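Colleague: dropping a prediction and its sequence here:
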Amino acid sequence: MHFDFSAALTLATFITGFIAAIYWLIKRLKKSQTARKEPLIVEYSKSFFPVLLFVLVLRSFIVEPFRIPSSSMMPTLLIGDFILVNKFSYGIRLPVVDTKIIDIGKPERGDIMVFRYPQNPSLDYIKRVIALPGDKVGYFDKHIFINGEKIIQKPLGLYKGVGQGENMTGALLQHEQLQAKEHEILIMQQRPSVEGEIIVPDGHYFMMGDNRDNSNDSRYWGTVPEENIVGKAFMIWMNWDADNKGVDWSRLGSIIQ
């Protein structure tokens, strides 16, 4: 069973706020001058409500933390990275219902984006935006083609993995550029790739992992609708990998490209 933290947080904020408000209203109506000890549930509600409200606003409209559980975004993001996601880059949405109320911006090619997995919206995925609505995107011979233009890769040598990503040692480390966004990707030449070409529907985005041969992405299950967008990843605030001596201090505070 999936635990919806956003829904639970919203419900807890509403309940504590409701209890505190009702008790305040009853006191006002009674206009009693006698000091009485507040019921325990009211004390807890008045104490927790501002904290819960602050967390709800912060998490729903400003920034939300996530942990990277897989190798699909290596070498950009490693297993054990804890990242921050900007919740307003692509518009402000109401919590739980995820209805956009203010349109601020749109995803751009090369952005690293968190979204709800189209085949199971209870799961959050993170991939790189490869193609935008209306683009013709193809993947052939380990290369991306956008509107007929081949995205050039430059070899950087062999990759050396660490910790839980050590099994990627020996993969080809390549430099790739999508518009103004430069980043590195991993390629395993000996592993066959899913190939094909599609036109991205309106209101959808084509997503791929930087670990091209170890990523469950749009090549397999299709495009991501705009309503599934969670936000834009922008910073690594912690890395913990027990297979790599715990905390990797060199990654703390790194800006995600």
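Modeller: Looks like it arrived, so ask away.
Colleague: drop to CA atoms for contacts and neighbour counts, all remaining ones
Modeller: Fine.
Colleague: surely residue 193 is in contact with residue 213?
Modeller: Yes. Assessed by Cα atoms under 8 Å, residue 193 is found in contact with residue 213 at 6.7 Å.
Colleague: which of those two has more neighbours?
Modeller: The neighbour count for residue 193 versus residue 213, taken as other Cα atoms under 10 Å, is higher for residue 213 (20 against 16).
Colleague: for the longest strand belonging to the chain, packing partners?
Modeller: Assignment by DSSP state E gives strand 229-241 as the longest strand of the chain. Strand 229-241 sits against strand 81-86, strand 112-116, strand 246-247, strand 254-255, with contacts defined as 3 or more Cα pairs under 8 Å, 6 or more residues apart in numbering; DSSP states H and E.
Colleague: repeat the analysis, applying 10 Å as the threshold.
Modeller: strand 63-67, strand 81-86, strand 92-93, strand 112-116, strand 124-131, strand 246-247, strand 254-255 (3 or more Cα pairs under 10 Å, 6 or more residues apart in numbering; DSSP states H and E).
Colleague: pasting the second one now:
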Amino acid sequence: MYQYFILSGIFLFFEYIIHVLGTWKLCRKAGINFWKIFIPIYNIFILLKNYGRSIWYMILLLNPLTSIILLFILWIDLIRSFGKGTKKDIILLLFSAGIYIYYINFFEKIQFLKIEKIKKEDNTGILLSIIFSFITHTYIIQPFVIPTSSMEGTLLVGDFILVSKIHYGLRMPMSPISIPFTHNKIYKNIKSYISILQWPYFRFSPIQSIQRNDIVVFNFPKDFNHKIIDKKDHYIKRCIGLPGDLISIKEGVLFINQKKEKFFEKKQQAYFVKTENIPLNIEYLKNKMDIEDIELIEEKNDEYFYKIMLTEKKVIQIKNFFDNIVFIKKNIFPINYQEYSIFPNNYGWNRDFFGPLHIPKKGELIKLNLKNIHIYNEIITYEKGEKINVPSERYYKIKNNYYFMMGDNRHNSYDSRYWGFVPENHIVGKPIFIWMSIDWDRKNPLNLFNWKLRLNRIMKIIK
């Protein structure tokens, strides 16, 4: 905690130096007393007062990123009073990262004209709205869109959701300098943040702790393209395993602490479907029954074979509706089939026969041996910063809580079964609301003419 605020204070001090060096001559020409220019915070207050801006702008100093925004606002006001308020000047100031004000301050021979106080009818309201939106986006609620089908049928592709960042404890930003309203990229591999500066992890106390079966947004632990945690890609899954739990899957059925999971209506799995004489009415399945993942595997001798992602409820509905169905059965991998991409890679597990796997809990002692070192090596490497191939210590004390995440679309989800645990410091927030839902062509989502509103999902609370 103290590290975070100490670093923020150091950052603000450097901002103060940059601001004073870049503006002191201009401030003197504007008639501001010499001593007022050099007093931290008070010099900001003086400029706000002189240009008729609200003192509430001072709140922006509480955060490194918003403090940068405040400095640019003040600099724009200042150069305008010297006749440098054209669009060209403002663009030069922004795209030179503030260097332009140094040029004006030290090299331009300009005269002070007058202080133009900001009028209510100016763009102040728009500016404040943008700043307020940014603060809300960063610290309270952030919008997301569901891009994949891993959470069907709870969350659908094209659902626009709001995620609370305070339910599980507000995690303060770790990358202090980044482009507002972006995550980790501007375009392709161009990053939207400065990766050299990185703040330590700090989280406020949660309103509620993560409960089993909560839907959680988190940063993908295996995103190696971005080293700063809060800039790693966002994932959304259901938390089915809490710290200290024992997870296992047998014939596609999840067991938590050796107890079978409760019936979950929205859970989807892959089913093989065979019909004869007449194929399935795919248009009806998609439009009337909201079944999206349908794949025709084979057609032979008036027999049709499909693989479809279905809930148990929809399995019953299809059986009752189609008379030509020969069979519907789950696509369960055999126990002796090994998926090499399954975590921890060398245990011979697959998506339907997995575990038992213990989820590490903060403070517990893990007894290390040659059998489990492959499971906990990543955690030790992450926490200690060094890789252990052979356990030299008999026990290791876990420093963080970890979680096990799975998608509701169990056979079409890239989740903890494939890449392991989610550390507590990767947790972003809790989805609370669907404010918009669009059914688009998944092969061509940018084709606006094929968009359809899902009216029954708009303004819906996520339970």
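Modeller: That came in fine, so what should we check first? What you see is a predicted model, and the numbers here were worked out from it, not measured in a lab.
Colleague: just give the TM-score of the two.
Modeller: Here the superposed chains carry a TM-score of 0.75, computed using TM-score structural alignment, normalised by the length of structure 1; 228 aligned residues with a Cα RMSD of 3.6 Å.
Colleague: coming back round to it: nearest to residue 149 of structure 1, of the helices and strands packed on strand 229-241 of structure 1?
Modeller: Comparison of these against residue 149 of structure 1 by Cα to Cα identifies strand 124-131 as nearest, at 12.1 Å.
Colleague: what span of structure 2 lines up against the closest one?
Modeller: Using TM-score structural alignment, strand 124-131 of structure 1 lines up with residues 234-241 of structure 2.
Colleague: give me the buried positions along the strand or helix carrying residue 13 of structure 2.
Modeller: Residue 13 of structure 2 is part of helix 2-29 when elements are defined by DSSP states H and E. Judged by neighbour count (16 or more other Cα atoms under 10 Å), helix 2-29 of structure 2 contains these buried residues: 4, 8, 11-12, 15-16, 19-20, 22-27.
Colleague: would CSV of the residues you listed with distance to residue 145 of structure 2 be doable?
Modeller: Shown next, in CSV, are the buried residues of helix 2-29 of structure 2 (distance: Cα to Cα, whole Å):
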residue, distance to residue 145 of structure 2
4, 30
8, 31
11, 33
12, 34
15, 35
16, 38
19, 38
20, 42
22, 41
23, 42
24, 46
25, 48
26, 46
27, 46
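Colleague: how about residues contacting stretch 41-59 of structure 1?
Modeller: Contact partners of stretch 41-59 of structure 1, identified using Cα atoms under 10 Å, 6 or more residues apart in numbering, comprise 6, 9-24, 37-40, 60-65, 85-87, 94-95.
Colleague: how many neighbours does residue 284 of structure 2 have?
Modeller: When neighbours are counted by other Cα under 10 Å, residue 284 of structure 2 registers 11.
Colleague: what packs against the host helix or strand of it?
Modeller: Using DSSP H and E, residue 284 of structure 2 falls within helix 282-289. Judged by 3+ Cα pairs under 10 Å, 6+ apart, helix 282-289 of structure 2 is in contact with strand 294-300, helix 312-321.
Colleague: with structure 2 overlaid, how far apart is the longest strand of structure 1 on average?
Modeller: Superposed on structure 2, strand 229-241 of structure 1 shows a mean distance to its aligned partners of 1.0 Å (mean Cα distance after the TM-score superposition for structure 1).
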